[in-house]
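S.K.: I would like the atomic coordinates for the input below:
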Amino acid sequence: MEIREEVRKVKAAAPQMAALSETQRNQALQAVSDALAARKEEIFAANEEDRRQAEKEGIAAPVLKRLKFDEGKLHDVTEGIRDLIGLKDPLRQTQLARELDEGLTLYRVTCPIGVIGVIFEARPDALVQISALCIKSGNCVILKGGSEALRTNKILFQIIQKAALEAGLPEHSMLLLEARSEISELLDCYGYVDLLIPRGSNQFVQYIMNHTRIPVMGHADGICHIYVDKEADLKKAIPVILDAKTQYVSACNAVETLLIHRAIAEKFLPELAKELKAHGVELKGTREVQELTGCVEATEEDNRKEYLDYIVSAKIVDSIQEAIDHINTYGSHHTDCILTEDSGAAEEFMMLVDSAGVYQNCSTRFADGYRYGFGAEVGISTGKLHARGPVGLEGLVSYKYKLFGNGHVVGDYASGKRTFHFKDL
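M.R.: Down below sits the predicted model:
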């Protein structure tokens, strides 16, 4: 496949995609949901092949877990599509209406970004979520999933593309890349791709950023922290930590580092260690934590480690400021939580921790587009421009300025013949 030519076709389809009505886009989403349910056995069979091959190749357990696409995953993605259909149309929303002068009126109106390329990990459900979000937001999409999910991604894409085209989406509004070598070709498609969203390791995301002129949005690592404050309710703390670590251990929003205030460490850490062990979680800790729990030693490298496994590191801190400094130094600016009943401490933590998500008394696993009511997400952005946190519909639209006049010319204002009065409508 000549990638540049195929991407050019996607770019040419973008204005047609942007012009579709909300009704047309929602009908396409419904058709996709129905088609996925109708052909689920084909999807499950392809996924079984992918998983058998991955196991044969000795793929790590967290990757195998992400790779699985079963009835539960199918239910989740179709529910997500149903939620998307019910969400307000993100397009053609007027964000600003201003009369500059009599008969000269300015509007800022939302529109699609255009062509979005998403390179994602071996998670077939991500392909469905990304495709659905792009349909709802009027964007064309180029998809490249992890090679471990090659068969599952292929059948999912075929089903989604066929249903969407039959429902009236433009030809070439979706493209699936299959070979890893095609990523390099995609990175050279500046001018045809409006935004790239890479999902994966820090090394991979940095590679993408350093090898393309296309704007890039996304996150690398998910090094999430929970700080247990001296005013924490310890009965709440352990269930929250267990959920954040074990509910879905290979997710980017699973907690990786625990920071425990010294005032409660002696009482809290032994009980926490006992519960973590009971749930199959290996605890690593500084020398102080080891003395209280008998856990495995943690090194400096553990401060920067995204385990994606049943492992968590712990450190004792003397103050909330030390916890904040640790998070801002070693964290990935993804999602970090304070467990405390002190509203002042929570406010300080949320103000000073420089992350896309800052929580009080709840699991970091809530950092998710579906759980935020966005329908789904194309990824988590830890940057600060355009979109931050779970990127749902709002993060997939831009805007344009529409100016309506009646023969107005700038010269009249430059000469003083006319003046602006800037009246918001």
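S.K.: hey, let's count contacts and neighbours off CA atoms from now on
M.R.: Noted.
S.K.: Residue 269 and residue 295 touch, don't they?
M.R.: No: taking contacts as CA atoms under 8 Å, residue 269 lies outside contact range of residue 295: 10.5 Å.
S.K.: what residues are shared contacts of those two?
M.R.: residue 289 (CA atoms under 8 Å, 6 or more residues apart in numbering).
S.K.: measure the residue nearest the centre of the chain to residue 45 for me?
M.R.: The centroid of the chain falls nearest to residue 379 when counting by CA atoms, centre = their mean (1.9 Å). Using CA to CA, to the nearest Å, one gets 27 Å for the distance from residue 379 to residue 45.
S.K.: Likewise for residue 339?
M.R.: 44 Å.
S.K.: Show me which of those two is the more surrounded one.
M.R.: Set side by side, residue 339 and residue 45 show more neighbours around residue 339, with 26 against 16, by other CA atoms under 10 Å.
S.K.: what's near enough to touch that one?
M.R.: Contacts of residue 339 (CA under 8 Å, 6+ apart): 226, 227, 228, 229, 232, 233, 237, 360, 361, 362.
S.K.: And this one, please, so the two structures can be compared:
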Amino acid sequence: MTEQTTEAKVAEAQTAALDLANVSDETRRAALHDIADAIEANTETILEANEDDVAEAEAMLEAGEYSRALVDRLELSASKLESIAEMVRSVAAQDDPLGKTLASRRLDDGLELYKLSVPIGVIGTVFESRPDALAQIAALSLKSGNAVILKGGSEASHSNRVLYDIIREATADVDVPEGWAQLIEAREDVTRLLEMDDSVDLLMPRGSSEFVSYIQDNTSIPVLGHTEGVCHVYVDREADLGMAADIAYDAKVQYPAVCNAVETLLVHESVAASFLPSAVDRYREAGVELRGDAATRDIVDVDPAADADWSTEYGDLVLSIKVVDSLSAAVDHVNTYGSKHTESIVTETPDRASRFMRSVDAASVFHNASTRFADGYRFGLGAEVGISTGKIHARGPVGLDGLTTYKYHLEGSGQVVDTYAGEDAKPFRHEEFEGEWSPGRLSEE
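M.R.: Sure thing, here's the model as predicted:
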């Protein structure tokens, strides 16, 4: 069988997107449950494919080409596959994001305007080594009525191919259009995809800032970027130090290879001597490599931090520590070196929490909680296609709402614009009202 070109795959996705927008939520929900069941039923097959990817990645790690964090993100297990299946079911359980009446406005008697949520259309995604990203993105795209072009990293090619085949096969007997999900694998396919602004409605790259910038600079398609996470925990002078120790530890150690793990710990100078010794001992027991500024090294024995450390996403058991003399200094550091991803303050004073949360420029800002909560599933979104660190269209964990746009429906009863123009123009009413759009709504009243 001849391999389809990228153009053919995108054309199939375009056709599918038009049909998928009109598939009922009940059918989309059933298809997602079939996908979850199929992932669980094919656990052994998926893990065998993943073993090939991990073996190749370990060889690249030995050669110095890959990082340990990349290999950790790549590896699947039976429990991870159970979590992926549960995530797909969680997406299925979300309210239907389509066809919602977002606003209703009466322009005049018998002339009503409705703003309704609709799918974006065809979404192109390019993502990193985590194979679970493919299942998350596919599930959210299906639930939101979007066709999707999937391009995973070459390091996960075996896992991605098997997962994609399982997902497509699971939906083959359900009443969803066949071409709703497409897989591309070659780098030249991505180059061609970037040129298809007449066919692809949104690109969602997940990777480094350099990678996302490359995508943005080489396409005229709108880009919703998921870049690195240089996240901070700030231990304030008014913090409960026991709580702060638990939060700071969880934010680094619970899973260091992900973008919502903390990379820099900021500590107010008035509590640094009380907080840092025990916190550093706990980190060391977990194998964390620690780097600190001069004020930190006056209190604990850690390696010196270089200027580059403050803007580095380690994705590993490495942490930089800085002592600051004020809440304002903490905010300034975050806004200077952070990636606008997720930031957290630990304090018992609401006013100080409020100052930090209002002043920090980030998609998610937490009070007395680990940065690891910045996640679509944990936010109750079902899953996420990525965490947007930009400010346009969608921000933070991007779930179903971030994959929809809107259009206007106008219900009239014979009105013409000339009635509302000229010297004798009839005035508009422009009244907001509570009402859901339905076809022929006016004739039903």
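S.K.: just to revisit the earlier point, to which residue of the second structure is the residue nearest to the centre of the first structure aligned?
M.R.: Alignment note: residue 379 of the first structure maps to residue 386 in the second structure; criterion TM-score structural alignment.
S.K.: Surely that match is in contact with residue 206?
M.R.: Yes: the criterion here is CA under 8 Å, and residue 386 of the second structure meets it with residue 206 at 6.7 Å.
S.K.: intersection of neighbour lists for those two?
M.R.: Counting by CA under 8 Å, 6+ apart, the common neighbours of residue 386 of the second structure and residue 206 are 225, 226.
S.K.: ok so, going back, the match of residue 379 of the first structure and residue 146 of the second structure, how far apart?
M.R.: For residue 386 of the second structure relative to residue 146 of the second structure (CA to CA), the value is 16 Å.
S.K.: what does residue 234 of the second structure give?
M.R.: On the measure of CA to CA, residue 234 of the second structure and residue 146 of the second structure end up 39 Å apart.
S.K.: and what of residue 368 of the second structure?
M.R.: Residue 368 of the second structure is 37 Å from residue 146 of the second structure, by CA to CA.
S.K.: neighbour-wise, which of those two wins?
M.R.: Using other CA under 10 Å as the criterion, residue 368 of the second structure and residue 146 rank with residue 146 on top: 29 against 20.
S.K.: For the more buried one, give me its contacts.
M.R.: 17, 20, 21, 119, 120, 121, 122, 123, 180, 403.
S.K.: count of neighbours near the residue nearest to the fifth one when sequence neighbours are not counted?
M.R.: So that's residue 120 of the second structure. The shortest distance from residue 120 of the second structure to any residue other than its chain neighbours is 5.2 Å, reached at residue 404 (CA to CA, 6 or more residues apart in numbering). Neighbourhood size, residue 404 of the second structure [other CA under 10 Å]: 21.
S.K.: So residue 122 of the second structure sits against residue 13, correct?
M.R.: Yes: with contact defined as CA under 8 Å, residue 122 of the second structure counts as touching residue 13 (6.6 Å).
S.K.: Give the residues shared as contacts by those two.
M.R.: 147, 148, 149.
S.K.: And the second one, what's its match in the first structure?
M.R.: For residue 148 of the second structure, the aligned position in the first structure is residue 141, judged by TM-score structural alignment.
S.K.: quick one: its match is in a strand?
M.R.: Yes: under DSSP: H, G, I helix; E, B strand; the rest coil, residue 141 of the first structure falls within a strand.
S.K.: so how far is residue 161 of the first structure from it?
M.R.: Distance of residue 141 of the first structure to residue 161 of the first structure, given as CA to CA: 11 Å.
S.K.: again with residue 232 of the first structure
M.R.: Counting by CA to CA, the gap from residue 232 of the first structure to residue 161 of the first structure is 50 Å.
S.K.: out of those two, which sits in the busier spot?
M.R.: Using other CA under 10 Å as the criterion, residue 232 of the first structure and residue 161 rank with residue 161 on top: 22 against 19.
S.K.: Per the alignment, the more buried one pairs with which residue of the second structure?
M.R.: Under TM-score structural alignment, residue 161 of the first structure pairs with residue 168 in the second structure.
S.K.: same deal with residue 47 of the first structure?
M.R.: Using TM-score structural alignment, the equivalent of residue 47 of the first structure in the second structure is residue 50.
S.K.: Could you check how many residues crowd around the nearest residue to its match once chain neighbours are set aside?
M.R.: Excluding its sequence neighbours, the residue lying closest to residue 50 of the second structure (CA to CA, 6+ apart) is residue 159, at 4.9 Å. The local packing of residue 159 of the second structure (other CA under 10 Å) involves 29 other residues.
S.K.: what's near enough to touch residue 159 of the second structure?
M.R.: With CA under 8 Å, 6+ apart, residue 159 of the second structure has these contacts: 46, 47, 49, 50, 53, 131.
S.K.: Please identify the helix or strand for the first one.
M.R.: With secondary structure defined by DSSP states H and E, residue 46 of the second structure is part of helix 43-62.
S.K.: which residues touch that helix?
M.R.: By CA under 8 Å, 6+ apart, helix 43-62 of the second structure touches 66-68, 71, 74-78, 81, 155-159, 162-163.
S.K.: Please apply the same query to stretch 385-395 of the second structure.
M.R.: With CA under 8 Å, 6+ apart as the criterion, stretch 385-395 of the second structure contacts 133, 136-137, 140, 204, 206, 224-227, 339-341, 362-363, 375, 396-399, 402.
S.K.: Strands - which of these land there?
M.R.: 204, 396, 397 (DSSP state E).
S.K.: Per the alignment, name the residue of the first structure opposite residue 227 of the second structure.
M.R.: Residue 227 of the second structure maps onto residue 220 in the first structure, by TM-score structural alignment.
S.K.: Same question for residue 188 of the second structure.
M.R.: Checking with TM-score structural alignment, residue 188 of the second structure has residue 181 as its match.
S.K.: Could you do residue 300 of the second structure as well?
M.R.: Per TM-score structural alignment, residue 300 of the second structure is aligned with residue 293.
S.K.: Apart from its neighbours in sequence, what residue is nearest that match?
M.R.: Of all residues not flanking residue 293 of the first structure in the chain, residue 270 sits nearest, at 5.3 Å (CA to CA, 6+ apart).
S.K.: What are the boundaries of the helices in the stretch 151-300 of the first structure?
M.R.: 181-187, 202-210, 234-246, 262-278, 287-293 (DSSP state H, counting those that start in this stretch).
S.K.: Superpose on the second structure and give me the mean offset of the longest one.
M.R.: Put plainly, it is helix 262-278 of the first structure. Compared with the second structure after the fit, helix 262-278 of the first structure shows a mean deviation of 1.2 Å (mean CA distance after the TM-score superposition for the first structure).
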